[in-house]
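Student: Build me a structure from this.
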Amino acid sequence: MKLLYSPASPYARKVLVVAHETGQAGEIEVVTAGTSPTAGAPDVAPHNPLGKVPALVLDDGTCLFDSRVICEYLDMRSEGTHLFPEGAERWDALIRQALADGILDAALITRYERVLRPEPLRWDAWDAGQVAKIRAALDRIEGVVADMPVLDIGTVAIACALGYLDYRFPDLAWRDGRPATAAWYAVFEGRPSMTATVPPQG
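Tutor: I've put the predicted structure just below:
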């Protein structure tokens, strides 16, 4: 299998963490692919017409995207650890994954607004609205973190979202007022799957 990814992508990191946790990281060739919200992605588009990463190209040429689909595929083929529970616990895990992905959605478009959009065209109200969504989601996590299981797709997604906030939004200071989440993340970020997938600085 070949994973098209960007080293800074938190969605790609989520996929890689799942690959490590399920013992499949060694079966995946990781290929850095250039993507941009404003330009084409010639190395990705033949596989994913959306031009986005992560995209997992299987041995038969089939391409899976986005991160949620890839994570579930890897979980399905795992012969050991499974991160998608069954029954009522499944919906709880999926909701937490959606909450974490929502944080990332808001964070990424905020970064585009701040870094890529020409300064005279930046929209302060848009930026503030996205940051408000991030803070609201973080507050929800603070309320449920004590009841989260040790490991499932929801906890992986939340950890990757928090890691991205540290990486790109240190000024957000997400730990302030959220001691339970901060304590939880301090433990989770030490997992080998997380330390093996830390994005490059810069």
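Student: C-alpha only now, for contacts and for neighbours.
Tutor: Fine.
Student: Regarding stretch 168-188, how distant is the last residue from the first?
Tutor: 19 Å (CA to CA, to the nearest Å).
Student: residues making contact with that stretch?
Tutor: 111, 135, 138-139, 141-142, 145-146, 159, 162, 165, 194 (CA atoms under 8 Å, 6 or more residues apart in numbering).
Student: Now restrict those to buried residues only.
Tutor: Neighbour counting with 16 or more other CA atoms under 10 Å marks 138-139, 141-142, 145, 159, 162, 165, 194 as buried within the contacts of stretch 168-188.
Student: Among these, give me the pair with the biggest separation.
Tutor: Asp139 and Met194 (22.8 Å; CA to CA).
Student: Would you reformat the contacts of stretch 168-188 as TSV and include secondary structure and distance to Ala93?
Tutor: Shown next, in TSV, are these (DSSP: H, G, I helix; E, B strand; the rest coil; distance: CA to CA, whole Å):
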residue	secondary structure	distance to Ala93
Arg111	helix	27
Arg135	helix	20
Leu138	helix	16
Asp139	helix	17
Ile141	helix	12
Glu142	helix	15
Val145	helix	12
Ala146	helix	14
Ala159	helix	13
Leu162	helix	17
Leu165	helix	21
Met194	helix	19
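Student: Next, the second sequence, to be compared with the first:
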Amino acid sequence: MQLISAPASPFARKVRVLASETGLLPRIELIDTAVLPVTHNEQVNASNPLGKLPVLLTDDGEALFDSRVICEYLDSLHDQAPLFPAEPAARWRTLRLAALADGLMDAALLLRYERAVRPAEYQWDGWVDGQLGKVRRALASLDAQAHELQGSLNIASISVACALGYLDFRFADLHWRQDAPALAAFQAAFAARESMRSTEPA
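Tutor: Sure thing, here's the model as predicted:
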């Protein structure tokens, strides 16, 4: 298998962490690239018409995209405890938390593009405030639900940890831990896992 991704992408990191935790990482060739909303990456576009990362090229020659789809596919390839719960109540709780983490990542990436890619004279303070609002509401909600994450290893805990890692990487000035102590405690423990340490962006 081949994973086309960007080392700084929190969505790609989520895939790499899950692959590491399930023992699948040695079976995956990592292909680093980069995409921006205003540029074309033909390698990525050929596999994902949306031009977004990550993309997994399976051994059968199929291209899978969207990190959650890739993660669920990888979760079907190992014999350990599943990281996507099968029991309905646990599954929907877990997927809801994972979706909240994905939304946090989306908002943070849009903030990053606005600040780092859009020319300064075209940047929109209202847009920035809107995305920051999403980030802060997601953090508050995750902090209130941190007891469901603490000590767990599943797609939700992996997604949340990667989202928070991206905030530390790109938005250290947010100081998110000040208002989310329970979430900070979860992150401190989860970030110590080898899968997280080995995928930390430089």
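Student: from the contacts of stretch 168-188 of structure 1, which is closest to Ala33 of structure 1?
Tutor: Using CA to CA, the contacts of stretch 168-188 of structure 1 come closest to Ala33 of structure 1 at Arg111, 19.4 Å.
Student: List the contacts of the closest one.
Tutor: Arg168.
Student: gap between Val115 of structure 1 and Ala132 of structure 1?
Tutor: 19 Å.
Student: could you show me where the helices are in structure 2, in order?
Tutor: Secondary structure of structure 2 (DSSP state H): helices at 10-21, 42-47, 67-75, 88-116, 125-144, 146-149, 155-170, 181-190, 194-197.
Student: Of these, flag the one that's most buried.
Tutor: Highest mean neighbour count among the helices of structure 2 (mean count of other CA atoms under 10 Å): helix 10-21, with a mean of 25.
Student: Give me the helices and strands touching that helix, please.
Tutor: helix 67-75, helix 88-116, helix 155-170, helix 194-197 (3 or more CA pairs under 8 Å, 6 or more residues apart in numbering; DSSP states H and E).
Student: still on that earlier bit, mind giving me a markdown table with the helices of structure 2 and columns for distance to Thr58 of structure 2?
Tutor: Shown next, in a markdown table, are those (distance: least, CA to CA, whole Å):
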| stretch | distance to Thr58 of structure 2 |
| --- | --- |
| helix 10-21 | 13 |
| helix 42-47 | 11 |
| helix 67-75 | 10 |
| helix 88-116 | 23 |
| helix 125-144 | 33 |
| helix 146-149 | 30 |
| helix 155-170 | 20 |
| helix 181-190 | 29 |
| helix 194-197 | 22 |
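Student: Identify the residues contacting the closest residue in space to Leu97 of structure 2 that isn't next to it in sequence.
Tutor: Spatial nearest neighbour of Leu97 of structure 2, excluding adjacent residues (CA to CA, 6 or more residues apart in numbering): Ala156 at 5.4 Å. With contact taken as CA under 8 Å, 6+ apart, Ala156 of structure 2 is in contact with 94-98, 101, 149.
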